[in-house]
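S.K.: Sequence first, predicted model second:
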Amino acid sequence: MSKFRRRMAALTASAAIALGGMVALAPQASADVYCSYISDSARPYVSPNQNNDAVKQAQCLILFESGFGMNHAVQVDGQYGQETYAGVIWVQHCNGLSEDGIVGPKTWEKLYNPNYACQRFDN
């Protein structure tokens, strides 16, 4: 679970208790559970206008792990369109990678091992 998600869970629990209620927090689902469209070791190049499971994997990781999904509705549909492109560019920019919109080895690495400093509210 990311630091952000842990903080939000703690804040939610604190608020509920402060309001006199009890809250049962379900365990946070990780990207490992939901992002299983391709093997973690299978990292093919993904680029605009593709439609496949590798695109779904990238979209899922962008949505759940990169921080981009906090303020953007990336659809995990396998179609590499404008929102996916924006997410890939954001991940590349935030991690100091070449901003080409192509998910190659370096971008996959950042998607699987996100820079949590990138998770902010104004992305």
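M.R.: Received, thanks.

S.K.: drop to CA atoms for contacts and neighbour counts, all remaining ones
M.R.: Will do.

S.K.: so which helix or strand takes in Q92?
M.R.: For Q92, the element it lies in under DSSP states H and E is helix 82-94.

S.K.: Quick one: list the elements packing against whichever helix or strand comes after that helix.
M.R.: The helix or strand immediately downstream of helix 82-94 is helix 105-112, counting by DSSP H and E. Applying 3 or more CA pairs under 8 Å, 6 or more residues apart in numbering; DSSP states H and E, one finds that helix 105-112 contacts helix 53-64, helix 82-94.

S.K.: could those be laid out in CSV, adding mean neighbour count?
M.R.: Listed next are the helices and strands packed on helix 105-112 as CSV, based on neighbours: other CA atoms under 10 Å:
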stretch, mean neighbour count
helix 53-64, 25
helix 82-94, 20
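
S.K.: Can you add distance to A15 and give these back as CSV?
M.R.: Supplementary listing: the helices and strands packed on helix 105-112 in CSV, determined by distance: least, CA to CA, whole Å:
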stretch, distance to A15
helix 53-64, 24
helix 82-94, 32
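
S.K.: Ok, which of the ones you listed comes nearest I17?
M.R.: helix 53-64 (27.3 Å; CA to CA).

S.K.: quick check: angle from that closest one to helix 82-94?
M.R.: 60 degrees (axes from the mean of the first three to the mean of the last three CA atoms, to 10 degrees).

S.K.: Report the buried residues of the longest helix anywhere in the chain.
M.R.: Longest helix in the chain by number of residues (criterion: DSSP state H): helix 3-18. Buried residues in helix 3-18, counted by 16 or more other CA atoms under 10 Å: A9, A13.

S.K.: Put this next to the previous one:
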Amino acid sequence: MSKTCVPTGVELKDTGFGYTLSLISGKYKMIIIYWLSENKVMRHNELKRSIGTISFKTLSIMLKELETEGLIIRKEFPQIPPKVEYSLSERGLSLVPLLNMMCEWGEKNRLPALEDIQR
């Protein structure tokens, strides 16, 4: 008998599945991880431009959370004006195959758009 990912009677937060969700949940965390995986190193404004729909404050909060969770590395350069670069840590890089599988699943299983159905 295989062990279930979310056993009955156990709180989601106390499972590996729940832990993973807590790290990547939210509207932008997976997108930030994706962009850093594609570009290796990015600055705050580069991430903001790439994502497009994120505010400066929200991006700052997400980056701080991802850094606290050990998924990204923040490198600050002592210069004027200040320069900060973000990259994925080894732990963050280990999430990339999961994101790729999610992308592939979405492409294969996406329901047709309403306009396509009506044609």
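M.R.: Ah, there it is. Note that the coordinates shown come from a computational prediction; the quantities given were computed from them, not determined experimentally.

S.K.: How alike are these chains, TM-score-wise?
M.R.: Comparison of the two superposed chains (TM-score structural alignment, normalised by the length of structure 2) gives a TM-score of 0.31, and 63 aligned residues with a CA RMSD of 4.6 Å.

S.K.: now for the helices and strands packed on helix 105-112 of structure 1, which one comes closest to L111 of structure 1?
M.R.: For those, the distance to L111 of structure 1 is smallest for helix 53-64, at 5.9 Å, taking CA to CA.

S.K.: Please enumerate the strands of structure 2.
M.R.: All strands of structure 2, identified by DSSP state E, fall at 41-43, 72-77, 83-88.

S.K.: Would you reformat those as CSV and include distance to L59 of structure 2 and mean neighbour count?
M.R.: Conversion of the strands of structure 2 to CSV gives the following (distance: least, CA to CA, whole Å; neighbours: other CA atoms under 10 Å):
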stretch, distance to L59 of structure 2, mean neighbour count
strand 41-43, 11, 18
strand 72-77, 13, 16
strand 83-88, 12, 18
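
S.K.: Export those strands to TSV and append columns for distance to I24 of structure 2.
M.R.: Output for the strands of structure 2, formatted as TSV (distance: least, CA to CA, whole Å):
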stretch	distance to I24 of structure 2
strand 41-43	19
strand 72-77	12
strand 83-88	13
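
S.K.: that older thread, tell me the helix or strand right after the longest helix of structure 1.
M.R.: Downstream of helix 3-18 of structure 1, the first helix or strand assigned by DSSP H and E is helix 31-34.

S.K.: List the buried residues for that next one?
M.R.: By neighbour count on 16+ other CA under 10 Å, the buried set for helix 31-34 of structure 1 is A31.

S.K.: Show me what that helix is packed against.
M.R.: Here helix 31-34 of structure 1 touches helix 53-64, going by 3+ CA pairs under 8 Å, 6+ apart.

S.K.: Now do the helix it packs on and helix 105-112, the angle between them.
M.R.: Going by the same axes, to 10 degrees, helix 53-64 of structure 1 makes 50 degrees with helix 105-112.

S.K.: Check which helices and strands helix 53-64 of structure 1 sits against.
M.R.: Partner elements for helix 53-64 of structure 1 (3+ CA pairs under 8 Å, 6+ apart): helix 31-34, helix 82-94, helix 105-112.

S.K.: Now render these as JSON lines, adding distance to R5 of structure 1.
M.R.: JSON lines is the format used below for the helices and strands packed on helix 53-64 of structure 1 (distance: least, CA to CA, whole Å):
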{"stretch": "helix 31-34", "distance to R5 of structure 1": "12"}
{"stretch": "helix 82-94", "distance to R5 of structure 1": "19"}
{"stretch": "helix 105-112", "distance to R5 of structure 1": "17"}
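
S.K.: Since that was my last question, I'll sign off now.
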